[in-house]
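Undergrad: sequence and predicted structure, then a few things I'm wondering about:
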Amino acid sequence: MKPWNPNDIRITTKNFTIREIYTQIEDKEPDQEKELDLAPDFQRTFVWNTKQQIRLIESILLGIPLPAFYFNQDKDGAQQVIDGVQRLTTIKRFMSNQLELKEEHLEYLSPLKGATFSSLDPATKRRFAGTQIVAHVIEPQTPDDVKYDIFNRVNTGGSPLTAQEIRHCMSKERSREFLRKLVESSSFEQATGKFFWSKDSSGQWIRDSKRMTDREMALRFCAFYSIPLNKYASASSLDVFLLDFARWLDQQAKPADLKKLETAFHQAMRNCHLVFGVGAFRRWHPFNLTPSGRLNRAIFESQTLALADYPTEIVVANKEVIQKSLRDLFKDPDYDTAVSSGTGSYRKVVDRLDKPRKALVKIFI
């Protein structure tokens, strides 16, 4: 990250009541964004258990001050929660009567066992709803790369947000929905196998976002597919490059742009599965010719971007030679390093994206 000028930072510290925060989360005019966005799709990764939630509500009822929250404000005045998602989600659940205070998790207020918000006596409800919280609001004048760095620095909770989770919180519904649609498609599921699925307590298979690794992979594909590599050279970091592209998806991309990206993404997924099967997006041992290790995001970029524009029939007809050509790249020390360490550097991005493309061009000359 380039050093940034502290004078660029615009932060306002505001006091809200819990009632005001709840209203901002719940109120939404038709065809308008919420005043305060908890990133609904992000809540699939809501990780607090019942005990953590009830202890938070008990603390508020006891009058214990909450740690400060961090909000991101966009140019339209809407705000997204960056730090404090778990706490505000818990408060929202309680005030919506979705959380019941269970005796085994109450340390001091056991007489409230079984209570929901609506069942509290009027005085207790007023005290809870009138509790003041402090929020640091990062104003829209603050550059996005500076905002990202601030959120990364203050992100100190029990389950710190990943880089993609921060980008997700800073994004709008348009890019969130677009990336969700890509990673929940059958072509992506087939290409990545069961990597983004896990079994729940009952033994049923459920989709697991792996802290939004899937969204980051889709975003990286779309960004590098759309933007010339020489422009990546001027980016201060891979994370900021991806954040800028997410902003483009939200604010500037036309429907035709999104359709083109979607088509290329699905074609890339199908082709990678045809060529590599379960070995797609994994390192191949250069001598015993077998895939190994876990799914690798850098190899995902390398293989998908190389194969995105080839018709299926051509890939099927040349499957073996394509696989060998891309597999042999792991014998090249520069390529192997480009997909295994320091993968955000410009030189390594060029190596892992250009080398497979050139290898395929040789096949079809």
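TA: Arrived safely. Since the model is a prediction, treat every value here as computed from it, not as a measurement.
Undergrad: only C-alpha atoms for contact and neighbour calcs from this point on.
TA: Will do.
Undergrad: how about the helices in the stretch 201-350 of the chain?
TA: For the stretch 201-350 of the chain, the helices defined by DSSP state H, counting those that start in this stretch occupy 213-226, 229-232, 238-251, 255-276, 297-307, 312-317, 319-327, 333-338, 346-364.
Undergrad: save those as CSV, and put in distance to Ala39 and mean neighbour count too.
TA: Formatted as CSV, the helices of the stretch 201-350 of the chain follow (distance: least, CA to CA, whole Å; neighbours: other CA atoms under 10 Å):
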stretch, distance to Ala39, mean neighbour count
helix 213-226, 14, 21
helix 229-232, 28, 14
helix 238-251, 14, 19
helix 255-276, 21, 19
helix 297-307, 24, 24
helix 312-317, 37, 13
helix 319-327, 39, 17
helix 333-338, 34, 18
helix 346-364, 31, 17
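Undergrad: of all the ones you listed, which one is nearest Arg87?
TA: Arg87 lies closest, by CA to CA, to one member of the helices of the stretch 201-350 of the chain: helix 213-226, at 23.2 Å.
Undergrad: use this one as the comparison:
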Amino acid sequence: MSQVAEFQYNEEELAEEFGFDDAQNESDSSEFNLKHISDIVVYGTDWTTETILNQLNRKNINLNPRFQRRDAWTIKRKSRFIESLILGIPVPQIVLAEKEKGKYLVLDGKQRLLTILQFYNKSESPNNNFKLKELEFLSNLNSLKLQDFENNPLYSQYLDALDNQTIRTTIIKNWQSENFLYKVFLRLNAESTPLSPQELRQALNPGKFTDYIDDQSIKSKGLKAIFTKQPDFRMRDNQLLLKYIAFQYFLPEYRGDLKNFVDKTSKRFNDEWEKKQDNIEETIQKFEKAVEMTIRIFGEDNFSKIWLQDKATYERQRNLSLLDTILFYFSDAEIRQKVEQVNKIKIEEAFKTICSSSPDFISSVKSSTNTITNTHRRLALWGKALQEVLEIDFNIPELINNHLVFSGFR
């Protein structure tokens, strides 16, 4: 039991390796009541593929169409997963959390579940009803899809084997804390590519605002520029947009716990969606204009990257904390208007100067990025540099008694 009490995860556990120096990591310092942990029930069951498909079709397992847009597996990988089920080759377990009786959230196995749904022609995604491809053992089934198995007696044995194959499924019941599910989620992914907890947040905090953010993250031109034209299957685009909105509205409430901060933002705007919709839509437009301005200043290849003076080049990876900082100021219409009047080279040079001459600035976007101190430090340092090059005055967030103080740019 002491192992559970001592377990914590930190920012490094969420570090991303796909073209980003990820400064969006969500650390959670919450402690748990050990009595609540001891009340949790975990048990395993061997559901067949057909049973799992039935649970998905009845919406008992939450795999909504919004997730299905974020398809991470190639057709080859999907095909070989189906091949493994047909042959009875062991596959990783599915892990579900029972939200209410008979209704489940997915903690591990979403891509496997999506593959089953797609192969059985029950999905709402582009890869629905895919043809098997590059199978390793059953090459005679290459180029076939579900209807071929159903209509040709030669293949019925394979479909029967697929339908009846058992998949180990672990179910967690009686959990009392969403934070516990986050920790389970991160542990499950500790030995594989880490995933963003935004995926779990959407399941735990459904609502019109949550749906709106997901829709906008798909449509956003700015996010497409940041995430190389495609919806990010780890939902970092969704997370980035949500964090942007949270900081636009509630910066003085930030206490260094990013996960809790954006969780509360989601819950608040889901509850107040009818009143806040117009304002949030305006905020999204500010985001798009801020990204557009950032790209115009730094170029498509270099925006949101740190300047390396010793190498006379920009870092290879994007830095999302740096991007947050730049977007914060470029979201203001008057600042953008002044930027239009200044040679963009001067702004870029001011940025290069702060990167090469301020170790505090670099530290604030590279290490422990979610602390209040580093959040304030990068906003204040870049804000002052921007004031000087633009030759205008505007308010910059202050740090007073370890609280961020900011009530608008003027």
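TA: Ah, there it is. These numbers were taken from a predicted model, which means no experiment stands behind them.
Undergrad: could the helices of the stretch 201-350 of structure 1 go into a markdown table alongside distance to Lys125 of structure 1?
TA: A markdown table is the format used below for the helices of the stretch 201-350 of structure 1 (distance: least, CA to CA, whole Å):
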| stretch | distance to Lys125 of structure 1 |
| --- | --- |
| helix 213-226 | 40 |
| helix 229-232 | 53 |
| helix 238-251 | 39 |
| helix 255-276 | 47 |
| helix 297-307 | 48 |
| helix 312-317 | 62 |
| helix 319-327 | 64 |
| helix 333-338 | 57 |
| helix 346-364 | 55 |
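Undergrad: nearest to Ser110 of structure 1, of these?
TA: Counting by CA to CA, Ser110 of structure 1 lies closest to helix 213-226 out of the helices of the stretch 201-350 of structure 1; the figure is 40.9 Å.
Undergrad: which secondary structure elements does that closest one contact?
TA: Under the contact criterion of 3 or more CA pairs under 8 Å, 6 or more residues apart in numbering; DSSP states H and E, helix 213-226 of structure 1 touches helix 163-170, helix 173-183, helix 238-251, helix 255-276, helix 297-307.
Undergrad: average distance between that helix and structure 2?
TA: In the superposition with structure 2, the average deviation recorded for helix 213-226 of structure 1 is 2.5 Å (mean CA distance after the TM-score superposition for structure 1).
Undergrad: quick one, that helix and helix 238-251 angle?
TA: 80 degrees (axes from the mean of the first three to the mean of the last three CA atoms, to 10 degrees).
Undergrad: I'd like the helices and strands packed on helix 213-226 of structure 1 as TSV, with distance to Leu66 of structure 1 appended.
TA: TSV is the format used below for these (distance: least, CA to CA, whole Å):
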stretch	distance to Leu66 of structure 1
helix 163-170	21
helix 173-183	29
helix 238-251	30
helix 255-276	41
helix 297-307	37
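Undergrad: host element of Leu195 of structure 2?
TA: Per DSSP states H and E: Leu195 of structure 2 is located in neither a helix nor a strand.
Undergrad: wait, it sits on Tyr182?
TA: No. Judged on CA atoms under 8 Å, Leu195 of structure 2 makes no contact with Tyr182 at a distance of 10.8 Å.
Undergrad: returning to what we had before: of all the helices and strands packed on helix 213-226 of structure 1, which lies closest to Leu112 of structure 1?
TA: helix 163-170 (34.3 Å).
Undergrad: after superposition, how close is the closest one to structure 2?
TA: Compared with structure 2 after fitting, helix 163-170 of structure 1 deviates on average by 4.9 Å (mean CA distance after the TM-score superposition for structure 1).
Undergrad: helices or strands up against that helix?
TA: strand 79-83, helix 144-154, helix 213-226, helix 238-251.
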